[in-house]
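A.B. asks: coords below, sequence missing:
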């Protein structure tokens, strides 16, 4: 074993084999061994004794809208990665839209990397975008190291990132399958959305009716059909409709290469508790009823849903239309990058789930989705990325102390379990009780 520089010791370390008392040895930013709790500290190594706080692998969030460059009034790499670090997230993948330019060509990717390089407090990778007009750019983007390609099947909300129709989806998916890439999909069918009742105003019930479950179900059914025909890898983003779970489970049993994520807001918030006019709760697809949420948790438990990621999609306060509370015209997106771990842990413990489950859903599975073999677990050979959590401590969400740029959140005033004491990136403490160091994050490229 190489010379050990750092040992983190805890009575509760979550490893792929389970939770146990252990000492984790680190050298040059890598985990070199997970040792017995009472193992002697090697000469010259620094010991960090965490007591009974839980040592988790740093979380991996594969669904973050950083919006930088171009819409930096909404968010930016400096603020987003600070929020992530404060929430125990050590790796994020940036979505290709809401920045100007969008990440749809190799030149645009270079622009994005140039902006992110000096601002990243955590490690950052990039998704590419699949548009009707950029099929020729997909393979070059893949070669340049994007982790996959995002598309919409219904309007995205920004004109520079148009959706794919079914013919364009087939064309892009065939191209991506040809080089073994991954397509990640905002799956809502535009025809169902167009035919749904559209009643603008502050009524959340009216907004919910405008984004029916059938829009998700039909889009996912069509996506499964395309993936089956082309033997392509696809990933369903931000699953909201539990009605789609049997379709997805059957496709997985059949061998279709499909994975699925859901998000903290779908798993912790319910339509019944959204006040009329409270547009901080607007997202697309929408937060649905409590019975739907129960079924999503069952889908997590049985493996139909693979992972939980934030879909952090912030905006400026004016775009939320707080003065009118009009759900139809307010920007759709929930800001939760800093709060995902405590929000999910609060609900998971209420439902009898363990922190090991949370780590599987929020660290191991997203790392596997992105092919990040050096992230997402506490074991020898992985990056020494950690979150230190006091799982039984609570706090009340105060938007004023959140690090993302616009301090709007649907979690304001909620009391949550799980205080992130510190966050470590490659063996270096980057956040200590909310206080952050200067940025040391790296830009990541796809490895497989």
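C.D. replies: Thanks, I have the structure now. The structure presented is a predicted model; accordingly, all values stated were derived computationally and were not measured.
A.B. asks: make it CA atoms for all contacts and neighbour counts henceforth
C.D. replies: Fine.
A.B. asks: Next, work out how far apart residue 49 and residue 90 are.
C.D. replies: Residue 49 sits 21 Å away from residue 90, taking CA to CA, to the nearest Å as the criterion.
A.B. asks: quick one: contacts for the spatially most central residue of the chain?
C.D. replies: Central residue of the chain (CA atoms, centre = their mean): residue 309, 2.7 Å from the mean position. Counting by CA atoms under 8 Å, 6 or more residues apart in numbering, residue 309 touches 60, 61, 62, 63, 261, 262, 263, 264, 340, 362, 366.
A.B. asks: Neighbour count and secondary structure added to those, as JSON lines?
C.D. replies: Below are the contacts of residue 309 laid out as JSON lines (neighbours: other CA atoms under 10 Å; DSSP: H, G, I helix; E, B strand; the rest coil):
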{"residue": "60", "neighbour count": "31", "secondary structure": "strand"}
{"residue": "61", "neighbour count": "27", "secondary structure": "strand"}
{"residue": "62", "neighbour count": "28", "secondary structure": "strand"}
{"residue": "63", "neighbour count": "24", "secondary structure": "strand"}
{"residue": "261", "neighbour count": "26", "secondary structure": "strand"}
{"residue": "262", "neighbour count": "25", "secondary structure": "strand"}
{"residue": "263", "neighbour count": "24", "secondary structure": "coil"}
{"residue": "264", "neighbour count": "24", "secondary structure": "helix"}
{"residue": "340", "neighbour count": "26", "secondary structure": "helix"}
{"residue": "362", "neighbour count": "29", "secondary structure": "helix"}
{"residue": "366", "neighbour count": "27", "secondary structure": "helix"}
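A.B. asks: hold the first one in mind and look at this next one:
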């Protein structure tokens, strides 16, 4: 089969090309008019590598009423994402032992519409489990420096993080907020009260603690869902000093503003919080200069009642935004407005997340890579209608927004993803 487009997003940049697929991998990248007997001609519709989302909370088993592998991966595919890496919480049990990993894989078997990998968790008391978990294939270990929101996944303090990093040669991904800087906003319908309760200075302080741990141990560390631009100079300076540190941010931090959140609109609540316009601009600058490495969803759904819609109480509502299906058009709509190209978005959402996880066969269109492909019409527009979303509960802060970019087709290893027949495979670290 050949898939051709006048806008193929290659590592060298966009250009007309024909991508030949054989046995699930990209066999050749040819001239646009190369002959073929089995042909998909996209014309001006862009051909992207399937996106790689390394920050997805599937929540199955144990909290499958929040989400699940069938619904999460169907939503991912509808959004042009062909690979996800599942977080070790909020499933029950959390992925903090090999037995828990096997239980999660058993729950996911036969349900996945895209390829799925797994993060392990580093929590107090599970140091003996870290090496076996890594040998069992998890991509690295997630830790919190603050309460996670669920009791079965307690946080590490900075000393505990340093000890965990010394236990296993693996990537450590960290939710970095300093608990001493966080306060209880109390019952409130005002988003400003919630944002003030989790200040950017506390995020920066925790990022500094992660940098110190990585510097002391030589470990690879990655800052999850960075929302506070105040941490950007710390990350840049540490990297210049040889510390192995990277950072990600999320579409909601890059496209939404604290100043625009209506009272009681708890669908906007996430932790750390969305911040103001100046902070958002600084995050975009951090993406442009490479301080922020990649953009991932932090898809973190829950049942609608946990968002407290009846009261609009930001203090009591669950903090999480479900957006795995919308990340690509959300990002592209804002990126094009700011003068970035579709190839920039592909780099942030496909190539760099794949590199972070060490997935050499994912996130790029080149010979030898998996034929995970997304046909994307960048100039088409659509209105976000919750009823069209595939994740289990269609709660979203993007409802009613008009976005640029429509996912037309998705292929997983050269086979169309139809949302009916699950063909996803489990991935392990290479």
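C.D. replies: Looks like it arrived, so ask away. Everything numeric in this text was worked out from a predicted model, so none of it was measured.
A.B. asks: which residues in the stretch 101-250 of the first structure form strands?
C.D. replies: For the stretch 101-250 of the first structure, the strands defined by DSSP state E, counting those that start in this stretch occupy 123-126, 128-129, 149-152, 182-186, 233-236.
A.B. asks: which one of those has the most crowded surroundings?
C.D. replies: The highest mean neighbour count among the strands of the stretch 101-250 of the first structure, using mean count of other CA atoms under 10 Å, belongs to strand 128-129: a mean of 28.
A.B. asks: before we move on, back to that, looking at residue 49 and residue 90 of the first structure, which is more packed in?
C.D. replies: residue 90 (31 against 13; other CA atoms under 10 Å).
A.B. asks: quick one: which of the strands of the stretch 101-250 of the first structure is nearest residue 284 of the first structure?
C.D. replies: Closest to residue 284 of the first structure of the strands of the stretch 101-250 of the first structure, according to CA to CA: strand 182-186, at 9.3 Å.
A.B. asks: Report the mean deviation for that closest one after fitting onto the second structure.
C.D. replies: For strand 182-186 of the first structure, the mean deviation from the second structure after alignment is 0.3 Å (mean CA distance after the TM-score superposition for the first structure).
A.B. asks: picking that back up, I'd like the strands of the stretch 101-250 of the first structure laid out as a markdown table, including distance to residue 347 of the first structure.
C.D. replies: As requested, those are exported to a markdown table (distance: least, CA to CA, whole Å):
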| stretch | distance to residue 347 of the first structure |
| --- | --- |
| strand 123-126 | 28 |
| strand 128-129 | 33 |
| strand 149-152 | 29 |
| strand 182-186 | 25 |
| strand 233-236 | 23 |
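A.B. asks: Among the ones you listed, which comes closest to residue 278 of the first structure?
C.D. replies: strand 182-186 (23.8 Å).
A.B. asks: next one: the closest one to chain centre, how far?
C.D. replies: 14 Å (CA atoms, centre = their mean, to the nearest Å).
A.B. asks: how about it, which residues of the second structure does it hit?
C.D. replies: The alignment of strand 182-186 of the first structure onto the second structure (TM-score structural alignment) spans residues 171-175.
A.B. asks: what does stretch 319-328 of the first structure give?
C.D. replies: Against the second structure, stretch 319-328 of the first structure falls on residues 306-315 (TM-score structural alignment).
A.B. asks: same question, stretch 352-371 of the first structure
C.D. replies: Counting by TM-score structural alignment, stretch 352-371 of the first structure corresponds to 339-358 in the second structure.
A.B. asks: Stretch 243-256 of the first structure now?
C.D. replies: Against the second structure, stretch 243-256 of the first structure falls on residues 230-243 (TM-score structural alignment).
A.B. asks: hmm, who's touching that stretch?
C.D. replies: 200-201, 203-205, 207-208, 211, 214-215, 218, 244-247, 286, 291-292.
A.B. asks: Check stretch 412-419 of the second structure too.
C.D. replies: 21-25, 50, 74, 77-78, 82, 113-114, 370-373, 409-411, 423-424.
A.B. asks: Quick one: mark the members of these that sit in strands.
C.D. replies: The members of the contacts of stretch 412-419 of the second structure that map onto strands under DSSP state E are 21, 22, 25, 82, 373, 409, 410, 411.
A.B. asks: Return the closest of the residues you listed with respect to residue 263 of the second structure.
C.D. replies: residue 82 (35.8 Å).
A.B. asks: Tell me where the stretch 251-400 of the first structure has helices.
C.D. replies: 264-268, 290-301, 340-350, 355-359, 365-370 (DSSP state H, counting those that start in this stretch).
A.B. asks: one step back: from the chain's centre, how far out does the match of stretch 243-256 of the first structure sit?
C.D. replies: 22 Å.
A.B. asks: how about the lengthiest helix in the second structure, aligned to which bit of the first structure?
C.D. replies: Scanning the second structure for the helix with the most residues, using DSSP state H, yields helix 200-217. Residues 213-230 of the first structure are where helix 200-217 of the second structure lands when matched by TM-score structural alignment.
A.B. asks: Thanks again, I'm all set now.
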